[in-house]
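A.B. asks: got a predicted model here, sequence first, then my questions.
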Amino acid sequence: MNKRVLITGAAGFLGSHLCDRFIKEGYDVVGMDNLITGDLRNIEHLFKYKEFEFYHHDVSKFIHVPGHLDYILHFASPASPIDYLKIPIQTLKVGSLGVHNCLGLALVKRARILIASTSEIYGDPTVHPQTEEYWGNVNPIGPRGVYDEAKRFQEAMTMAYHTYHGLETRIVRIFNTYGPRMRLNDGRVLPAFIGQALRGEDLTVFGDGSQTRSFCYVDDLIEGIYRLLLSDYPYPVNIGNPDEITILEFAQEIIKLTGTNQKIVFKPLPKDDPMQRRPDITKAKQILGWEPKVGRAEGLKITYEYFKSLPKEELYKQEHRDFKEYIRKY
């Protein structure tokens, strides 16, 4: 009998890549998504496999999956500023009710569960680079608070199940990740820049562009998550690329990559936007034998080709206009 894994948020960016990986590894995969931000196009190529099944379901409600489960990966969550603006309550619910339901299911099925946390639990950090021991600097009532605090609660609830019930748990803290299947106009910096370049618009940098990010290609991230799931380590582990770059430098890289002649325009920095992001991946190296392999130049080229292949109407979806409203409001 094949091992069986439930992946929530299966139609999203990371969830769909995880489905691919586990199918490739010979697992039976149950994908679950309410499609509030996910897209069935990300997983439609999997419906031909007998090893794949899909449940259209909101994990904030009671979860029933018949049959055995060996692993659960909880990746259901909105993951961009536009999403927080549109659906703040759902964002909080999936990180509280959703994780509680997944943990309860794992307990009943005697399954190991991996929870997707994020570098956002560090807030606007006062420690750099960020280690897993750092507790963070988060504004719980700011515009990003619904996401940041949902993820922090997820971690607390997961550790409570681990210590009280003895549940096998894993926690991955994901730093900025990019690659094919990202939503082009979801407000995150990389698709925002590439979308603007493809539309012939100037690239928008918020603040003076001195804030930093560290971008990890999706294949590297999936490898790290896979290794963490199969490891014996129950505590949070940073998975990301420590190659740090300023947003201004990154905008210049995108202009060079796309061969466009757009200018860079500067706008006020959104409230609580983190000034620094760089993972300390010492634990990932020591415990998992993992570090990123794909350089930014290589990963960006693949991602740009993916975005160029999308239907032209994808360039002009409403999402990027919503992001402008987010910036105006905050």
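C.D. replies: Received it, and whenever you're ready, just let me know what you need. Since this is a predicted model, take the numbers as computed values, not measurements.
A.B. asks: make it CA atoms for all contacts and neighbour counts henceforth
C.D. replies: Fine.
A.B. asks: mind listing what E149 touches?
C.D. replies: 92, 121, 140 (CA atoms under 8 Å, 6 or more residues apart in numbering).
A.B. asks: tell me the secondary structure at the closest residue to G12 other than its chain neighbours.
C.D. replies: Closest residue to G12 apart from its sequence neighbours, by CA to CA, 6 or more residues apart in numbering: G38 at 4.3 Å. Classification of G38 using DSSP: H, G, I helix; E, B strand; the rest coil returns coil.
A.B. asks: pasting the second one now:
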Amino acid sequence: MPAQRTLITGGAGFIGSHLCRYLLKTGSDVTAVDNMSTGRADNIADLMDNPRFTLRATDITAPGAFDELDGLTHIVHLACPASPKANTKMPLDTIRACSVGTLNVLDLAARTGTRVVCASSSEIYGDPLVHPQNETYRGNCDPIGAFSAYTEGKRVLEAAAAAHSREGTNAGIVRPFNVYGPNMWPDDGRVVSSFCASALRGGTLEVAAGDQTRSFCYVDDFIDGVAAMMDSDSFGPVNLGNPACEVSIAALAELVVQIAGSGRVQLVPGRVGDTHRRQPDTELASRALSWAATTSLEAGIERTLDWMSPVIHAEIAVR
């Protein structure tokens, strides 16, 4: 990549911190904006002394959140409570981030003539009636269900990006499919981090129903896809996921226990409104971005456990 000045919303979050680190290594100046509601200072602690990194601890929905930000070459909009635990606890904040926050980001991109990549979600497809899901599928969503703040919020994000694109803003949309990896903390609430934490503690991995599937994409692969989208003029939306890593939640739990060498799996009743199957069709990403995920689920889980292990051991040591 050529020299850049990139703004990343949600830059102290799981994905955001990886993207900050990646872009700094490529020579970009990086400004992270994060209100720290779900972001963590630990995720970016090693970046704070880098003269090319700046953290603005502010809310993207606040007036003036992006004042005095000029000379940008790229914006990546990630800010949103992403885990089911977070967005069901903060549904109104989730909706505001996806609506008001997204409009503020897109208005900044329009004002500065900057390429902006907005992160939507595979949740846009709801509980899909087609499999795998490609970008032309419009989804099967419940607008008032338990997880609707996040799902419908991401649909608003896409509508806002599309409206701006029609007005000439250089906007693009990516749809991440179950991204996981280091910097997903034990209390994150997403399934991979929850399973890894339980296994490392020697506890029980509670699997709701277990036959539902997800396709898991290792974070390094996803970051490569975002970087390709930053350098593209494509609007998308573009699925970014790993179709080879579709697995049942029960099988995921068993794999985590096997690699960790500890823990046990217990089936519990399923959750109301849970999605049954999800797998991305990534033909568009291959064609438009020359991108494909390459990390196996086994390798990704092993790296995630390696990162989380000292975190859990430190937690146990202070008890």
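C.D. replies: Sure, I can see it. The structure presented is a predicted model; accordingly, all values stated were derived computationally and were not measured.
A.B. asks: quick one on the thing from earlier: which of the contacts of E149 of the first structure sits closest to P274 of the first structure?
C.D. replies: I121 (11.0 Å; CA to CA).
A.B. asks: from T163 of the first structure, how far out is that closest one?
C.D. replies: 21 Å (CA to CA, to the nearest Å).
A.B. asks: equivalent analysis for G224 of the first structure, please.
C.D. replies: 24 Å.
A.B. asks: from K283 of the first structure, how far off is the equivalent of T136 of the second structure over in the first structure?
C.D. replies: Aligned counterpart of T136 of the second structure in the first structure: E133 (TM-score structural alignment). Per CA to CA, E133 of the first structure is found 11 Å from K283 of the first structure.
A.B. asks: of the two, which one has the most company?
C.D. replies: Taking other CA atoms under 10 Å, E133 of the first structure and K283 do not tie; K283 has more neighbours (16 against 8).
A.B. asks: tell me the SS of the closest residue in space to that one that isn't next to it in sequence?
C.D. replies: Using CA to CA, 6+ apart and skipping the chain neighbours, the partner closest in space to K283 of the first structure is V237 (6.6 Å). Under three-state DSSP, the three-state class of V237 of the first structure is strand.
A.B. asks: number of residues surrounding the residue nearest to G12 of the first structure?
C.D. replies: G38 of the first structure, neighbours per other CA under 10 Å, totals 22.
A.B. asks: that one contacts G9, doesn't it?
C.D. replies: Yes: between G38 of the first structure and G9 there is a contact under CA atoms under 8 Å: 6.9 Å.
A.B. asks: quick one on the thing from earlier: between G224 and T163 of the first structure, which has more neighbouring residues?
C.D. replies: More crowded of G224 of the first structure and T163, by other CA under 10 Å: G224, with 24 against 12.
A.B. asks: just to check, that one is in contact with I239?
C.D. replies: Yes: G224 of the first structure is within contact range of I239, at 6.4 Å (criterion: CA under 8 Å).
A.B. asks: overlap in contacts of the two?
C.D. replies: A284.
A.B. asks: which ones are touching F75 of the first structure?
C.D. replies: F75 of the first structure neighbours (CA under 8 Å, 6+ apart): 7-10, 14-15, 115-116.
A.B. asks: next, the contact list for the residue nearest to G12 of the first structure, please.
C.D. replies: Applying CA under 8 Å, 6+ apart, the residues contacting G38 of the first structure are 9-13.
A.B. asks: can you pull out the helices in the first structure?
C.D. replies: 13-24, 81-86, 88-109, 145-165, 189-199, 218-230, 247-258, 282-283, 296-308, 319-329 (DSSP state H).
A.B. asks: in a markdown table: these, plus distance to P66 of the first structure.
C.D. replies: Below are those laid out as a markdown table (distance: least, CA to CA, whole Å):
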| stretch | distance to P66 of the first structure |
| --- | --- |
| helix 13-24 | 19 |
| helix 81-86 | 31 |
| helix 88-109 | 10 |
| helix 145-165 | 22 |
| helix 189-199 | 38 |
| helix 218-230 | 22 |
| helix 247-258 | 46 |
| helix 282-283 | 36 |
| helix 296-308 | 36 |
| helix 319-329 | 37 |
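A.B. asks: which of these sits closest to V65 of the first structure?
C.D. replies: Across the helices of the first structure, closest to V65 of the first structure is helix 88-109 (CA to CA), at 8.5 Å.
A.B. asks: which part of the second structure matches the closest one?
C.D. replies: Counting by TM-score structural alignment, helix 88-109 of the first structure corresponds to residues 91-112.
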